[in-house]
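Student: This is the structure alone, sequence omitted:
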């Protein structure tokens, strides 16, 4: 289960600024503890659905939503099983994006599924880029947070290629947490960071669905 960290805080600020939030139907992908789903409800969303593939995360989010009294529906599953054929006004996403050596010790570590995302950090991001247009209503908004280590330009290009208007709306440089500190030498060996680097840039990408597209199945 992914506990709220710097990327959660950066995306939370974007949620609070989002003009489409009041009255919106919201989907929170990879909800973890449910922090962003609860924030969306507090910011005036009409309905919030929070999904995660981790049963532990779903239980934690469910308990947190019950304690808060906010109208959030928490479900176990991936996008294919939970949101197929449905569209939302706002989609929130803080996917796994940490580059990870296949079969390495960090991949096998407990909780690794919450951040490990393949050699280039894009395993989850590429799946999201392909599915997001079909999840958004016309003028629907995606708010996504990722690290610069996992190719911000690639995310922007893939979303734009599907007819979305994309912008980077927030940036923040933060110190490496324990996950990145442990794999620093491997990241440096692949040229993803320089020797001795101990900080990463986080960005929030805001994408608006402005056109119909062939991948937006109803």
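Tutor: Alright, I've got the coordinates. Computed from a prediction, not measured in an experiment: that's the story for all the values here.

Student: Please make it C-alpha for all contacts and neighbour counts, starting now.
Tutor: Noted.

Student: could you pull out the strands for the protein?
Tutor: 25-29, 47-52, 72-76, 88-93, 136-147, 164-175, 199-209 (DSSP state E).

Student: Out of the ones you listed, which is closest to residue 188?
Tutor: Using CA to CA as the measure, strand 199-209 is the one of the strands of the chain that comes nearest residue 188, at 12.4 Å.

Student: So which elements touch that closest one?
Tutor: Counting by 3 or more CA pairs under 8 Å, 6 or more residues apart in numbering; DSSP states H and E, the packing neighbours recorded for strand 199-209 are helix 6-17, strand 136-147, helix 152-160, strand 164-175.

Student: one more structure, for comparison:
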């Protein structure tokens, strides 16, 4: 039912139950970008789709006042326990992305949403909810791009990580149309994992990959223009 990993973010303990996204390369990339931001005791941080809560815990350890949101009660339970394991305090909110914090604005919004392109039209179920995001992988990314200005303070910053398979330029353009200035601040190449390898033929049919078996992860940083 559970695993406990000490390697995803050095120095932190992490309990990840079945069905909750375990921290991986994208989590580490986002953590690195987050650590470059000036997080102090006056920084209000929002973690959208917190999963195991590891990045929320890290933001709290850096001094931030952190609100962690997830639609999964199991993820929130893991987040609560991971905060206790690491001696940190978080505000937990159950809900669908920014609708869980109506009317609130933050200095820093971090998010590692599901972004894996998936065949079919039915919403993902079970463990796949942690990574599947529609035929173009943008089921949640587009919503985050469109609503980001409403949860960012005038000097606030958004950090979002996802795969090039769901369109890096599409995200940059969508954020700019929403009134934010956006740029890629981190990249990492890695081989397809188990899920993408199992969908390789479909990804090629859809034109989402030219035949290679590597993906580029990107962290996009955005702020009010």
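Tutor: Nice, I can see it. Model, not experiment: these values are computed from the prediction.

Student: TM-score of the superposed pair?
Tutor: Put the two chains on top of each other and the TM-score (TM-score structural alignment, normalised by the length of structure 1) is 0.89; 205 aligned residues with a CA RMSD of 1.6 Å.

Student: can I get the strands of structure 1 in a markdown table with mean neighbour count and distance to residue 122 of structure 1?
Tutor: Output for the strands of structure 1, formatted as a markdown table (neighbours: other CA atoms under 10 Å; distance: least, CA to CA, whole Å):
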| stretch | mean neighbour count | distance to residue 122 of structure 1 |
| --- | --- | --- |
| strand 25-29 | 25 | 16 |
| strand 47-52 | 24 | 18 |
| strand 72-76 | 21 | 22 |
| strand 88-93 | 24 | 14 |
| strand 136-147 | 23 | 10 |
| strand 164-175 | 15 | 18 |
| strand 199-209 | 21 | 15 |
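
Student: if I pick the spatially most central residue of structure 2, what's in contact with it?
Tutor: Centroid-nearest residue in structure 2, with CA atoms, centre = their mean: residue 112, separated by 0.8 Å. For residue 112 of structure 2, the contacting residues are 26-27, 30, 48-50, 160-162, by CA atoms under 8 Å, 6 or more residues apart in numbering.

Student: now swap in residue 168 of structure 2 and tell me
Tutor: Counting by CA under 8 Å, 6+ apart, residue 168 of structure 2 touches residue 218.

Student: In structure 1, what sits opposite it in the alignment?
Tutor: Superposed on structure 1 with TM-score structural alignment, residue 168 of structure 2 falls opposite residue 152.

Student: Surely residue 121 of structure 2 is in contact with residue 135?
Tutor: Yes. Using CA atoms under 8 Å, residue 121 of structure 2 is in contact with residue 135, at 7.4 Å.

Student: and the two? which has more neighbours close in?
Tutor: residue 135 (18 against 8; other CA atoms under 10 Å).

Student: Tell me which residue of structure 1 lines up with that one.
Tutor: Per TM-score structural alignment, residue 135 of structure 2 is aligned with residue 119.

Student: same question, residue 156 of structure 2
Tutor: Aligned counterpart of residue 156 of structure 2 in structure 1: residue 140 (TM-score structural alignment).

Student: Ignoring the adjacent residues along the chain, who's closest to its match?
Tutor: In this structure, residue 140 of structure 1 finds its nearest non-sequential neighbour in residue 89, 4.4 Å apart by CA to CA, 6 or more residues apart in numbering.

Student: what residue of structure 2 takes the place of the one you found?
Tutor: By TM-score structural alignment, residue 89 of structure 1 lines up with residue 107.

Student: Can you give me the separation between the match of residue 135 of structure 2 and residue 191 of structure 1?
Tutor: 12 Å (CA to CA, to the nearest Å).

Student: rewinding a little: for residue 62 of structure 1, which of the strands of structure 1 is the nearest?
Tutor: Closest approach to residue 62 of structure 1 among the strands of structure 1 is made by strand 72-76 (5.9 Å; CA to CA).

Student: Structure 2: matching residues for the closest one?
Tutor: The aligned range for strand 72-76 of structure 1 in structure 2 is 90-94, by TM-score structural alignment.

Student: Just list the residues touching residue 210 of structure 1, thanks.
Tutor: Residues in contact with residue 210 of structure 1 (CA under 8 Å, 6+ apart) are 138-139, 163-165.
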